[in-house]
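Visitor: 3D, please:
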Amino acid sequence: MDPLQVLLLQISSKLNDSDLSSLKFLCMNNVGKRKMDGVKSATDLFSLLKERMEISHGNLDYLVELLLSIKRDDLAKDVKNFNLTNPALSVPVAESVALDETFLVICENVGKEWKMLIRRLGVSDVMMDRIVDAHRSNMKEQLFQSLRTWKNNMGDRATVPALLEALLSCKLKLVHDKVVEHLNLVQI
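Guide: Okay, the predicted model is just below:
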């Protein structure tokens, strides 16, 4: 059994109708009103959030933030403990921060060539199409969500060097250099 699914099931059983209503309200911008109307339980909501890559083995921060927002600190603590007891499912903090910084630089500097980069990283066209459909009018968000998808799919193999190599193979040397420069400034 998937430990994350078990955790989400446990959390959903501890949420009352008022909690679910609050969570649905908080997630409205990420999921959309039409899909939110079909959500009848916390497990439905968690499934939608997993589809949209808001919740994954390597990224439970959004779930913690949601639970803290509805004053369910007890459940947020359970999620944090899950991350601590399942270290194989999460990326080391320093690498995760470096990846997030790299994502920001890439999103600011890659334009129409973003799909070529994401394909090079191994994200399928189907997944990219889903991301594009979810964020129709925001190319930077499409790129960011695609990078998050890559990170979630690759797990601990999602590294800054892998991203830098992909940038070079896509002939995006200027972006590569900006990422290296930014990471060097962050480390100083």
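Visitor: Every contact and neighbour count from this point should use C-alpha atoms.
Guide: Will do.
Visitor: Tell me how many other residues surround Arg34.
Guide: Applying other Cα atoms under 10 Å, we find 9 residues neighbouring Arg34.
Visitor: What strand or helix carries it?
Guide: In the assignment (DSSP states H and E), Arg34 maps to helix 33-37.
Visitor: Buried residues, that helix. List them.
Guide: Met36 (16 or more other Cα atoms under 10 Å).
Visitor: I'd like the next helix or strand past it.
Guide: Assignment by DSSP H and E places the next element after helix 33-37 at helix 42-51.
Visitor: let's see this one next to it:
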Amino acid sequence: MAEKFSDDVITAVMTINNALKEPGNNEKFELMLAGLMMRDDLNQREADDIKDFQQLFITLKEKDKIRPGKIKPLLKGLGDIGRQDLQRLLRDGPDGIVQGGYESKKPQTKKPQTAREVPVGPSTAPNPVMPPSEEIMGEDLSQCFFVVVEHVGRDWRFLGRQLNLRQFDFDQIVEQHPRNLREQVQTMLELWKDRYRTKATKASLVAALRKCRMNLAADMAEKTATTE
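Guide: As a prediction, this is how the structure comes out:
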């Protein structure tokens, strides 16, 4: 069985992900990806697909470029952009927060976007297609899903049943991702979110995890931030 990263590392990855999403950090993240490509840790196609630090962490893990106790590519990447505070956080865990003087910031709550006014035209004019609003989709559980994928293994179907998914759903997921356990868990969670929308909350996911006796995953999920 492959070694898993510690809870401290997973928590650090989520904190760093939030820090690098703050205004003004987009160019720095692009610089980090460029450095990783120069050191052959990523290729151009992979770099183009990576949108944030969590996705970078997952990609390097799947490529076996990082593993528990060996995270040098990520540390070098953070060094490339002068974020020694985040280096310490990733390397030392909670101790790094204290020793490095890094103060984690609460993630900014997304403000609901107001739809632009559409000029009233002839009756034949097509209706504008608007993206699903957060009011319809409910909580953003991306960080919560990241933790669950890290901690839930081959028993993901058991969790899926607690989330009211069906055997037919599981069969389709396995058919889509026959050899990738992580993608199976991620797809199952996304299917649950798409199907139940506002009813698919962090609280209901944590409750389902506890019913499955997946208490470590439940504890970690409770610590994640959500936006509404």
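Visitor: tm score of chain vs chain?
Guide: The TM-score (TM-score structural alignment, normalised by the length of structure 1) is 0.49; 102 aligned residues with a Cα RMSD of 2.6 Å.
Visitor: Show me what the helix holding Arg34 of structure 1 is packed against.
Guide: Packed against helix 33-37 of structure 1, as judged by 3 or more Cα pairs under 8 Å, 6 or more residues apart in numbering; DSSP states H and E, are no other helices or strands.
Visitor: Contacts for it, please.
Guide: Helix 33-37 of structure 1 is contacted from outside by 24, 28, 45, using Cα atoms under 8 Å, 6 or more residues apart in numbering.
Visitor: Okay, buried residues for the host helix or strand of the first one please.
Guide: The reference is to Lys24 of structure 1. If you go by DSSP H and E, Lys24 of structure 1 is part of helix 17-31. For helix 17-31 of structure 1, the neighbour count (16+ other Cα under 10 Å) marks 19-21, 23-24, 27, 31 as buried.
Visitor: got JSON lines for those, with distance to Leu174 of structure 1 too?
Guide: JSON lines is the format used below for the buried residues of helix 17-31 of structure 1 (distance: Cα to Cα, whole Å):
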{"residue": "Asp19", "distance to Leu174 of structure 1": "47"}
{"residue": "Leu20", "distance to Leu174 of structure 1": "46"}
{"residue": "Ser21", "distance to Leu174 of structure 1": "46"}
{"residue": "Leu23", "distance to Leu174 of structure 1": "41"}
{"residue": "Lys24", "distance to Leu174 of structure 1": "41"}
{"residue": "Cys27", "distance to Leu174 of structure 1": "36"}
{"residue": "Val31", "distance to Leu174 of structure 1": "35"}
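Visitor: So which bits of the lengthiest helix in structure 2 are buried?
Guide: Once structure 2 is assigned using DSSP state H, the helix that runs over the most residues is helix 181-196. Within helix 181-196 of structure 2, the residues that count as buried by 16+ other Cα under 10 Å are 181-189, 191-193.
Visitor: Can you tell me which helices and strands the helix or strand following that helix packs against?
Guide: Remark: after helix 181-196 of structure 2, the chain's next helix or strand is helix 202-211, criterion DSSP H and E. Applying 3+ Cα pairs under 8 Å, 6+ apart, one finds that helix 202-211 of structure 2 contacts helix 156-162, helix 215-222.
Visitor: Ok, which of these comes nearest Leu89 of structure 2?
Guide: Nearest to Leu89 of structure 2, of all those, is helix 215-222, at 17.5 Å by Cα to Cα.
Visitor: Could you give the number of residues near Ile136 of structure 2?
Guide: 9.
Visitor: which is the next helix or strand following whichever strand or helix holds it?
Guide: Assessed by DSSP H and E, Ile136 of structure 2 sits inside helix 134-137. Next helix or strand after helix 134-137 of structure 2 toward the C-terminus (DSSP H and E): helix 142-151.
Visitor: thinking again about what came up before, please compute how far the helix holding Lys24 of structure 1 lies from its chain's middle.
Guide: 18 Å (Cα atoms, centre = their mean, to the nearest Å).
Visitor: Could you figure out how far that helix is turned away from helix 42-51?
Guide: Orientation check (axes from the mean of the first three to the mean of the last three Cα atoms, to 10 degrees): helix 17-31 of structure 1 against helix 42-51 gives 20 degrees.
Visitor: what helices or strands is helix 17-31 of structure 1 leaning on?
Guide: helix 42-51, helix 61-69.
Visitor: Put together JSON lines for those helices, with mean neighbour count and distance to Leu183 of structure 1 on each row.
Guide: Listed next are the helices and strands packed on helix 17-31 of structure 1 as JSON lines, based on neighbours: other Cα atoms under 10 Å; distance: least, Cα to Cα, whole Å:
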{"stretch": "helix 42-51", "mean neighbour count": "18", "distance to Leu183 of structure 1": "30"}
{"stretch": "helix 61-69", "mean neighbour count": "17", "distance to Leu183 of structure 1": "23"}
